[in-house]
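In: Model the structure of this input:
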Amino acid sequence: MIAIVPARGGSKGLPGKNIKNLFGKPMIAYTIEEALKSKYITEVVISTDCKEIEKVAIKYGAKSPFLRPEYLATDSAKAIDNYIYTIDRLNKEFAYDIKDFVLLQPTSPLRTVEDIDKSIELFKDKNADSVVSYTEEHHPIEWHKYITEDGKFENIFEEKLLNRQEIKKSYFPNGAVFVFDYELIMQGKYYSDNSYAYIMPRNRSVDVDTLEDFRYIEFLLQERSNY
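Out: As a prediction, the model looks like this:
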């Protein structure tokens, strides 16, 4: 199975985050290295519009048959359109025969090869259309509110006064691992009635979007190195 690592150059929240030095190596290296340890992944392909990212990714073992076009690297571009573009070109121009694939975002550097392999095994065992990594939400979603421009509360859900223990657990996607059947992606979907969640712990579920996220991951990696 092939792994695709999408990493555009124009990050707004934390400029240059994909190749920013994280505890001694570029952040993207963590994703590529774990993917290459997988017993199921045969190749890691970087999908980027940035030659600097491409160079770093190749150094750590990824392949880059082509650069992503600019129109698929804007803030308004849909990620799913890039996946379709990438796989379509690999199949038609480079003699690949991709029917399913793993997507690994470089902004989840704490995910391990175990997470990758177990997600793929779940995908295969269930003959699934997709498997997406999730983590437990520690605060009930029923507590969430919209806040109006003048600072007032606006309900998202029907208001029920329940104790925390009475509320069913909920989970949210952590962005770490996606395993897709290409036919599902071609329909413009990530989920079907035959999709499953791979549950990850919170300490491996940090997705880097801001400098604060990045510093928190540095702290967790430091803690990990102490054991």
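In: only C-alpha atoms for contact and neighbour calcs from this point on.
Out: Noted.
In: quick one: E159 and K145 touch, right?
Out: No: under the criterion of CA atoms under 8 Å, E159 is not in contact with K145, lying 10.0 Å apart.
In: who's more crowded, the two?
Out: A count of neighbours by other CA atoms under 10 Å puts K145 above the other of E159 and K145, at 13 against 9.
In: so what's that one up against?
Out: Contacts for K145 (CA atoms under 8 Å, 6 or more residues apart in numbering) come out as 153-157.
In: List the buried residues of the host helix or strand of A29.
Out: Taking DSSP states H and E as the definition, one finds A29 inside helix 27-37. Buried residues in helix 27-37, counting neighbours by 16 or more other CA atoms under 10 Å, are found at 27-36.
In: Here is a second sequence; please produce its structure as well for comparison:
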Amino acid sequence: MTETTGTLATIEDVRDLYFPGTPLSLRHLFGPGTRRDKVVAHVMARAGSNRIRDKNIRELHGLPLMAYSIIMAREMGADMVLLNTDSEEYRRIGERFGAQSPFLRPTPLGDDDVSPGLASYYAMRRLLESGYPVGVWIDMYPTSPFRSLRTLGRFMEILRKAGTCVSVGMMPPPARRAYLPGKGDTPIRLDYDESLFFYKPVGTFLGQNLDAERRYWRHYEAVVDPIELIDIDTERDWALAETILENRLFDFGVRLP
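Out: From the prediction side, this is the model:
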């Protein structure tokens, strides 16, 4: 934990607080003779929000925002859709759409400045220690509601072959010249290889085989449809998503409720 705030900052912090005396790695759970073959789609939806209050359950074109991720996770064939939430209300809403919440997220893991990866690790460990034979873990962020069945099928196929699949969005390269505060009109030059591609992970699909022996390479797959790259963080993002849905500009590949 950080010394100044007591906030959980690392996976080690989560392990020490909730799973004391256990290894950090999951290798001991995947020894010879163990069978863990279930696919879990993990949807993180804590209560509240900074910019849009309770956005995860706010209705977007007739459905709670998080329902889009839950529905598509089920359609892609996940054995379980695990809703990781700290709210009984969110749990009830998620269950209406087929998610399961066998436990609630502890309050310290719901703080604004706690990395989503720590909440994911906690849920993964809880589910494994409950005896559920999860072998593949896929994070699907509820703020990314646009996923087509075709895209998810492509990601699942890559995940089966590579053992990992991380969705990414391409980024424009940085400027060649930049100005620093206090440096007047003298620019600095940024040199980089012209052949490089710049990208960042997006919340569409972050999948991995939990058995390290079955992770053959780390695969990054670009999301090419700009609509699928929409991440709802502001009211402007929300309005854009509403417009897309109202005008039927996106094909999910399935019929939504």
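In: Post the TM-score for the overlay when you can.
Out: Scored by TM-score structural alignment, normalised by the length of the first structure, the superposition of the two chains gives a TM-score of 0.80; 210 aligned residues with a CA RMSD of 3.0 Å.
In: what two of the buried residues of helix 27-37 of the first structure have the greatest distance between them?
Out: M27 and L36 (15.3 Å; CA to CA).
In: so where do the strands sit in the stretch 1-150 of the second structure?
Out: With DSSP state E, counting those that start in this stretch as the criterion, the stretch 1-150 of the second structure has strands at 38-44, 59-60, 63-64, 80-84, 134-139.
In: Would you mind listing the buried residues in stretch 36-54 of the first structure?
Out: For stretch 36-54 of the first structure, by 16+ other CA under 10 Å, it's 36, 38, 40-41, 43-50, 53-54.
In: Stretch 158-171 of the second structure now?
Out: 158-160, 162-170.
In: among these, which are in helices?
Out: Among these, the ones falling in helices (DSSP state H) are 158-160, 162.
In: returning to what we had before: any idea which of the buried residues of stretch 158-171 of the second structure is closest to P106 of the second structure?
Out: Checking those one by one against P106 of the second structure (CA to CA), the nearest turns out to be V166, at 26.6 Å.
In: which residue packs closest to the corresponding residue of the first structure for the closest one, ignoring adjacent ones?
Out: Matched to the first structure by TM-score structural alignment, V166 of the second structure sits across from V132. Spatially, and ignoring its direct neighbours in sequence, V132 of the first structure is nearest to F178 (4.7 Å; CA to CA, 6 or more residues apart in numbering).
In: Could you do P64 of the second structure as well?
Out: I57 (4.5 Å).
In: Please apply the same query to R8 of the first structure.
Out: Per CA to CA, 6+ apart, closest to R8 of the first structure is T48, 4.8 Å.
In: Over to R189 of the second structure?
Out: Closest to R189 of the second structure by CA to CA, 6+ apart is R177, at 4.7 Å.
In: Next, count neighbours for the one you found.
Out: R177 of the second structure: 11 surrounding residues under other CA under 10 Å.
In: what does N56 of the second structure give?
Out: 22.
In: how about the counterpart of it in the first structure, what does it touch?
Out: Mapped onto the first structure by TM-score structural alignment, N56 of the second structure lines up with N18. Residues counted as contacts of N18 of the first structure (CA under 8 Å, 6+ apart) are 7, 9, 26-28, 53, 106-107.
In: ok, which stretches of the stretch 51-200 of the second structure are helices?
Out: In the stretch 51-200 of the second structure, helices defined by DSSP state H, counting those that start in this stretch lie at 65-75, 88-96, 116-129, 149-162, listed in chain order.
In: So which elements touch the shortest one?
Out: Using 3 or more CA pairs under 8 Å, 6 or more residues apart in numbering; DSSP states H and E as the contact test, the elements touching helix 88-96 of the second structure are helix 65-75.
In: Now do the helix it packs on: everything it contacts.
Out: Helix 65-75 of the second structure has contacts (CA under 8 Å, 6+ apart) with 41, 43, 45, 55-59, 80-81, 94, 97-99, 140-149, 254, 256.
In: related to what we said a few turns ago, to Y216 of the second structure, which of the strands of the stretch 1-150 of the second structure lies closest?
Out: Closest among the strands of the stretch 1-150 of the second structure, using CA to CA: strand 134-139, at 13.6 Å.
In: what stretch of the first structure does the closest one fall on?
Out: The aligned range for strand 134-139 of the second structure is 98-103, by TM-score structural alignment.
In: Start and end of stretch 120-139 of the second structure, how far apart?
Out: By CA to CA, to the nearest Å, the extent of stretch 120-139 of the second structure from end to end equals 8 Å.
In: Same question for stretch 181-189 of the second structure.
Out: Span of stretch 181-189 of the second structure from end to end, CA to CA: 15 Å.
In: follow-up on the earlier one: and of the buried residues of stretch 36-54 of the first structure, the nearest to N203 of the first structure?
Out: Distance to N203 of the first structure across the buried residues of stretch 36-54 of the first structure (CA to CA) is lowest for S38, with 20.7 Å.
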